[in-house]
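Student: sequence first, predicted model second:
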Amino acid sequence: MANFLETDRLVLRAFTAADTDHLLALDSDPEVMRFINGGRPTSRQAIETRVLPRLLHDHPCWGARGYRAALEKTTGTFLGWFEFRPLEEHSPAVVELGYRLNRAAWGRGYATEGSRALIRKGFTDLRVERVTANTMAVNTGSRRVMEKSGLSFLRSFTGDWPEAIGGSEHGEVEYELTREVWARAR
């Protein structure tokens, strides 16, 4: 299977059903899931019936997936995943950037490295016009990755979530980067 993208330290490739155990381990870490669902693990059944089908979905505008497994380039170690998916199935104009990495990968620059590479590929090869990303307002680590990747704060908002988790009372934030701003900064 061909890799979607490589950086100095990362390989981003399509997910397969063989990644189930990697995803289960990732989503079983309470710290990884802290800003997603308050730290609850995801069951194997949920990985197999909900998570993996979402990660395997091909978007018609690209004929490709919007989620990629992230591997450490020299060892092949599974680090987590990156999301770079169109918000509308048939238009690549606006994509959402996201990432979920295991704790061993935190603080090592992988999230920024992968995000920058995806943004560059989106603007140069995939007809992307705008990249957006969001997180809980209190998720300072993720916000810093967005900023280091070139995105700028756009707005604060309050999501309508089925259940509150720690920090959700502070709301969410959205960041963005347009092709025009990215090209000027190069």
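Tutor: Happy to help now that I have it. Numbers count the residues shown, from 1 in each chain.

Student: when you work out contacts or count neighbours from here on, use the C-alpha atoms and nothing else.
Tutor: Fine.

Student: please state the offset of the longest helix anywhere in the chain from the chain centre?
Tutor: Under DSSP state H, the helix in the chain containing the largest number of residues is helix 110-125. Mean C-alpha position of helix 110-125 versus that of the full chain (CA atoms, centre = their mean, to the nearest Å) differs by 11 Å.

Student: let's bring in a second one:
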Amino acid sequence: MTAFRLRTDRLALRRFSPADLPAVTALCGDPEVMRYIDDGRPVPPDRVADEVLPGLLREYAELPDGLGCWALEAEGRFLGWAALRPPSSVGLAGPELAAGSLELGYRLLPAARGRGYATGAAAALVGAAFAELRAERVVATTMTVNAASRRVLERVGLRRVRTFFLDWPDPIPGSEHGDVVHALTRAEWATAAP
């Protein structure tokens, strides 16, 4: 992972390790963090230990260098994570799944929100996706009602391309408004880059 730079002026983005189990458990177990993700419920600690963290660690071996989920830290404090992976979220289709597309995602602890950390991490990963990993498109999904996440995506250049609606088996509040797909192509990024 030496060629892939994972740093901003304010953040260090580093690989997870088994020692991060308490931090990942706290992140995935926080009701505010999980409010708009998956089924909207905190992930039980045993599932984090048995599935979530092992899955994150496995990605480093299975995905090309530079892809996966990265722990976000500032001044030695764990803030959350940011991820850049092959697209796999429910609702992605067509060009979002085309070869050369990467999916951006992030989760921050409530105490780290509103300080620009998600935007900084997302901007770093979008830049790396195009400049270093040679992606053709970066995509992301979020619930329509998740205004904070939509703002982060817009700040880093992704634009809303469509809204989709799914029949969830156990809908969470706000799902009636659908989910949105945001995207940015390499050409759009190159035109907007300073």
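Tutor: Happy to help now that I have it. Please read all numbers here as calculations on a predicted model, not as lab measurements.

Student: care to give me the TM-score?
Tutor: Here the TM-score for the pair of chains, by TM-score structural alignment, normalised by the length of structure 1, is 0.90; 182 aligned residues with a CA RMSD of 2.1 Å.

Student: residues in structure 2 matched by the helix or strand following the longest helix of structure 1, start to end?
Tutor: Proceeding N to C from helix 110-125 of structure 1, the next assigned helix or strand is strand 130-136, under DSSP states H and E. Mapped onto structure 2 using TM-score structural alignment, strand 130-136 of structure 1 covers residues 137-143.

Student: in the longest helix of structure 1, which residues are buried?
Tutor: 110-120, 122-123 (16 or more other CA atoms under 10 Å).

Student: now do stretch 5-13 of structure 1
Tutor: For stretch 5-13 of structure 1, the neighbour count (16+ other CA under 10 Å) marks 5-6, 10-13 as buried.

Student: most widely separated two among those residues?
Tutor: Pairwise distances across those (CA to CA) peak at 9.7 Å, for the pair 10 and 13.

Student: joint contacts of those two?
Tutor: Taking CA atoms under 8 Å, 6 or more residues apart in numbering as the criterion, residue 10 of structure 1 and residue 13 both touch residue 70.

Student: and the nearest residue to residue 136 of structure 1 once chain neighbours are set aside, what does it touch?
Tutor: Closest residue in space to residue 136 of structure 1, ignoring its immediate chain neighbours: residue 172 at 4.2 Å, by CA to CA, 6 or more residues apart in numbering. Applying CA under 8 Å, 6+ apart, we find residue 172 of structure 1 in contact with 134-137, 156-159.

Student: ok, those in structure 2: which stay?
Tutor: For the contacts of residue 172 of structure 1, the aligned pairs still in contact in structure 2 (both residues aligned by TM-score structural alignment, their matches' CA atoms under 8 Å) are 134-137, 156-158.

Student: neighbours of residue 100 of structure 2, how many?
Tutor: Residue 100 of structure 2 has 18 neighbouring residues, counting by other CA atoms under 10 Å.

Student: what's the match for it in structure 1?
Tutor: Using TM-score structural alignment, residue 100 of structure 2 pairs with residue 93 in structure 1.

Student: which residues in structure 2 form helices?
Tutor: Here structure 2 has its helices, by DSSP H, at 21-28, 31-34, 45-47, 53-62, 117-131, 147-155, 186-192.

Student: and the kept ones among the contacts of residue 172 of structure 1, which are buried?
Tutor: Neighbour counting with 16+ other CA under 10 Å marks 134-137, 156 as buried within these.

Student: can I get those in a markdown table including distance to residue 28 of structure 1?
Tutor: Output for those, formatted as a markdown table (distance: CA to CA, whole Å):
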| residue | distance to residue 28 of structure 1 |
| --- | --- |
| 134 | 22 |
| 135 | 20 |
| 136 | 20 |
| 137 | 23 |
| 156 | 29 |
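
Student: from those, which is closest to residue 62 of structure 1?
Tutor: Nearest to residue 62 of structure 1 among those: residue 134, at 22.6 Å, using CA to CA.

Student: quick one: contacts for the closest one?
Tutor: Each residue near residue 134 of structure 1 by CA under 8 Å, 6+ apart is listed here: 98, 172-175.

Student: change it to 7 Å
Tutor: Counting by CA atoms under 7 Å, 6 or more residues apart in numbering, residue 134 of structure 1 makes contact with 172-175.
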